[in-house]
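Peer 1: fold the stuff below for me.
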Amino acid sequence: MRELLTSGLNLSIVRNLILSGVALAFGGGAALAGPLLPSSQKTYASACLEKVVSFERLIEICALGLGDAGASAQQRQKMRSILAWQYYFADENSKAQALFEEMLSDDHRSDEAILGLGWVAYDADDYAQASDLFSQALQLHPGAEAVAGLASSLWRSDRIGFEEASQRFQAAQAIDPEYRWALREEAWLNVEHGGTFDRAEILFQAALEIDPDDQYALYGLTYIYTELDRWEEALQAANRALEIDPSYLAVLSRRSLAYLFLDLPKLSLKDGQALIKAAPEDVGGYVRVARAMNALGQRQQALAVLANANAQLGYNAYLVHWLAKFYFFEKSYAKAEAQLNRIMAKEEGDYFDYKLLGRVYLGQKDYEQARSAFDRGMALTSDTSWLRYYRSRILIAEGHYNAAEAEFDTAVAEGLPVSKLDRFIAYLVGQRQYVQAIKMRVRYENMAD
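Peer 2: Next comes the predicted model:
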């Protein structure tokens, strides 16, 4: 959860500033120029506790403050808390964890220390440990953060279902209506649970009403809009998020995709190249660059980009899928099949992989293998419309024309664009099924009326 939290807990001074939406700015390893203490009347301890120094210096000041003599046990706990959260938000979780553990050692009922350890475990994807810690924190202090953290940990470890998780997130929001993390996490719950985007969009918008500069909510909207082909809205949300945080690579990737579908491939390519420069070990940038090059009529170069990334970075299912797809576009079916079989050999095939593999076999006129691939893909998705369409083409090739028409009708009923009727009828005509093709056209025209 790498972000600024907004909970209702009355924690340390730093936490309260965080709750108000103040962004922390951390310097590098070197200290800033000038004296650490702003006044001769301050000690390191008092400067840490009173927050009279800039955020850039808090880590160094508070670390020195803990070495000052004379601070009470409660003051030392408070300094540890300030320093621990500073480390946490600086992505130095091991140092944060050590301080939270020190706090707990001195006070085994420190709900803040337990909560902090919960977030450290959560960030490490140790949801079982995080659940236990959030549950302990909740017993000590029924705050919004503990409620939402527990809900997310239980959900992400498959220990509660969608309905219960939703109720728990809403309970956290009832405690603190301005707790944006709970709003966003419930939104992602809706996205990941069957793609219920309407509710997710409402929740992301609610977070933005609390803080218009919430880049995480803006990314959520960008994601939803790209999934729904609302490309102009996706571009607007992405641009706003990148104004706030130009280094937000997930947004940059989605903006590259939006540019591509808005027929702006050169801008898409620019974003893809920026992704590679910022994260050369991440395959996503190479795929974005390749897709933009393909749109610019440079498929051979796109294939080279993907092949080189594959050679340099090693196996990655997402990268291999797109390499196979471009081979498929070139009708290099054997090469496409070989790449997809790498994915299948690792038992990592998803709906998109089986869909593409079926189309590869369909291109090779290997109908038995194609049907098997489409059937396996259907077992992995609730939206089977496209796979039914491709199965209907197999049925035409095999001479089962009435069954093909019935399969096509089912595909349309499940959401296949009716525009695919033209192609389907062309396949019927290709098999000299003229009467059936005419009747089917008339039937669909009557349905439209």
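Peer 1: please make it C-alpha for all contacts and neighbour counts, starting now.
Peer 2: Fine.
Peer 1: mind telling me what element Arg254 is part of?
Peer 2: Assigned by DSSP states H and E, Arg254 belongs to helix 249-261.
Peer 1: which residues sit against that helix?
Peer 2: With C-alpha atoms under 8 Å, 6 or more residues apart in numbering as the contact definition, helix 249-261 has outside contacts at 219, 222-223, 226, 231-232, 234-235, 238-239, 241-242, 265, 267-272, 275, 284-285, 288, 291-292, 295.
Peer 1: nearest spatial neighbour of Ala47, skipping sequence neighbours?
Peer 2: Val53 (6.4 Å; C-alpha to C-alpha, 6 or more residues apart in numbering).
Peer 1: distance between the host helix or strand of Arg76 and the chain's centre?
Peer 2: In the assignment (DSSP H and E), Arg76 maps to helix 73-89. When distances are taken as C-alpha atoms, centre = their mean, to the nearest Å, helix 73-89 is centred 31 Å away from the chain's centroid.
Peer 1: quick check: buried residues in that helix?
Peer 2: 76-89 (16 or more other C-alpha atoms under 10 Å).
Peer 1: could you also give me the structure for this second sequence? I'd like to compare it with the first:
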Amino acid sequence: MTTSSKFTPKVKQLGKSEQSRIKLSFSLAKEGRLAEAMAELEALLEENPSSFSAHVAIGNLLYRQKAYDEALSHYQKAIQIEPKKPQAILKAGVTYLRKNEADKATAQFQNALKVSPKAHQAFVGLGQAFVLKEKYEEAVQQCRKALMLNPRLNQARQVMAQAYVKMGKLDDATAELKTAINYKKADNFSGYAQLGRIYLTQQDYGAAREALEEALKLKPEAKPGVRLGLVQALIAEEKLGEATETLKQVNQSNRLAPIVHKLWGDIYTAQGLTKEAAEEYRAATLLAKEGDGALEELDMETVEDIDWEEMADSYRESATSLVASRLN
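Peer 2: Predicted structure coming up:
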């Protein structure tokens, strides 16, 4: 859709219905023109402060921008306008999940079920809330209720898989994810990514690699964690060239730095470069400990007569332990 760069939403758009104006805001948002989309919706709301759809649409736009408190304000206004419609109630529940406020999310999803007893999204939301509360059996039960209403609801299976992983039931988690992927193989990034992580835990590195490669095919711009998992699998399979090239593609942040250094250490270890491995493991250890000064400062470039293999083994053990603790 082509929209003028001199878009002026404050000018009343005569002859255009509320729904068409909301669709226009969706189109603008899809193009990344968020300010214009918001301006159009605010103009609509100014003309009709009781517009349920406008409040929900503004809430959705704010949610997309991670302005969760502001989004909730609009969802709550929408609920006041149309208390019998589940849409805004469900959105409020999802927003509370994003804020890690599991009890408030639970209340919203329960309210949605009072309004619409067959709202399968509410059961999935309850499942997610119970995962946050570490009530994993309850999470599985809620997801099963959702699947009774819609057996092809992949999100419910993915939440069940999360709960099963937390319970240590990796085979059950794998089964749910495989079922989800069979239902929707062409567009199931999350299913492949979760499956890859489970296979890594089980040290089934070939299967992990295949799952994570499929995930990245579907979403090349995925968060670095998927790519780092693939590097781990490639190293275990001794595909060091591919591991090196994949690791180079990771955009390193402060949070990821210990993991990246640890994986470089693993690559160098597999290549027999013990000095380089020791340096990487040491960097991973220091960064994972967030500079608490527990380890001595050591100039790796000038110290001579060091048993690099022994040092690499020592730092690898501490780096592996500390990185694992940061991932949990």
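Peer 1: overlay the chains and give the TM-score.
Peer 2: Once superposed, the chains reach a TM-score of 0.76 (TM-score structural alignment, normalised by the length of structure 2), with 300 aligned residues with a C-alpha RMSD of 3.8 Å.
Peer 1: quick one on the thing from earlier: now for the helix holding Arg76 of structure 1, which elements pack on it?
Peer 2: Applying 3 or more C-alpha pairs under 8 Å, 6 or more residues apart in numbering; DSSP states H and E, we find helix 73-89 of structure 1 packed against helix 13-19, helix 44-50, helix 55-65, helix 93-106, helix 111-123.
Peer 1: most tightly packed of the ones you listed?
Peer 2: helix 111-123 (a mean of 24; mean count of other C-alpha atoms under 10 Å).
Peer 1: what's the average distance for that one when superposed on structure 2?
Peer 2: By mean C-alpha distance after the TM-score superposition for structure 1, the fitted helix 111-123 of structure 1 averages 1.9 Å away from its aligned residues in structure 2.
Peer 1: quick one: the residues in structure 2 that the helix or strand following that helix pairs up with.
Peer 2: Following helix 111-123 of structure 1 in sequence order, the next helix or strand is helix 127-140 (DSSP H and E). Using TM-score structural alignment, the residues of structure 2 aligned to helix 127-140 of structure 1 are 102-115.
Peer 1: could you pull out the buried residues of that stretch?
Peer 2: For stretch 102-115 of structure 2, by 16+ other C-alpha under 10 Å, it's 102-113.
Peer 1: what does stretch 192-206 of structure 1 give?
Peer 2: So stretch 192-206 of structure 1, judged by 16+ other C-alpha under 10 Å, has buried residues 197, 199-201, 203-206.
Peer 1: for Ala338 of structure 1, state which of the residues you listed is nearest.
Peer 2: Phe197 (35.7 Å; C-alpha to C-alpha).
Peer 1: residue in structure 2 matching the closest one?
Peer 2: Phe197 of structure 1 maps onto Leu170 in structure 2, by TM-score structural alignment.
Peer 1: what sits closest to its match if chain neighbours are left out?
Peer 2: Going by C-alpha to C-alpha, 6+ apart, Leu170 of structure 2 has Tyr164 as its nearest residue, at 6.3 Å.
Peer 1: now for the one you found, how many residues are close by?
Peer 2: 22 (other C-alpha atoms under 10 Å).
Peer 1: still on that earlier bit, distance of the residue nearest to Ala47 of structure 1 from Lys42 of structure 1?
Peer 2: 10 Å (C-alpha to C-alpha, to the nearest Å).
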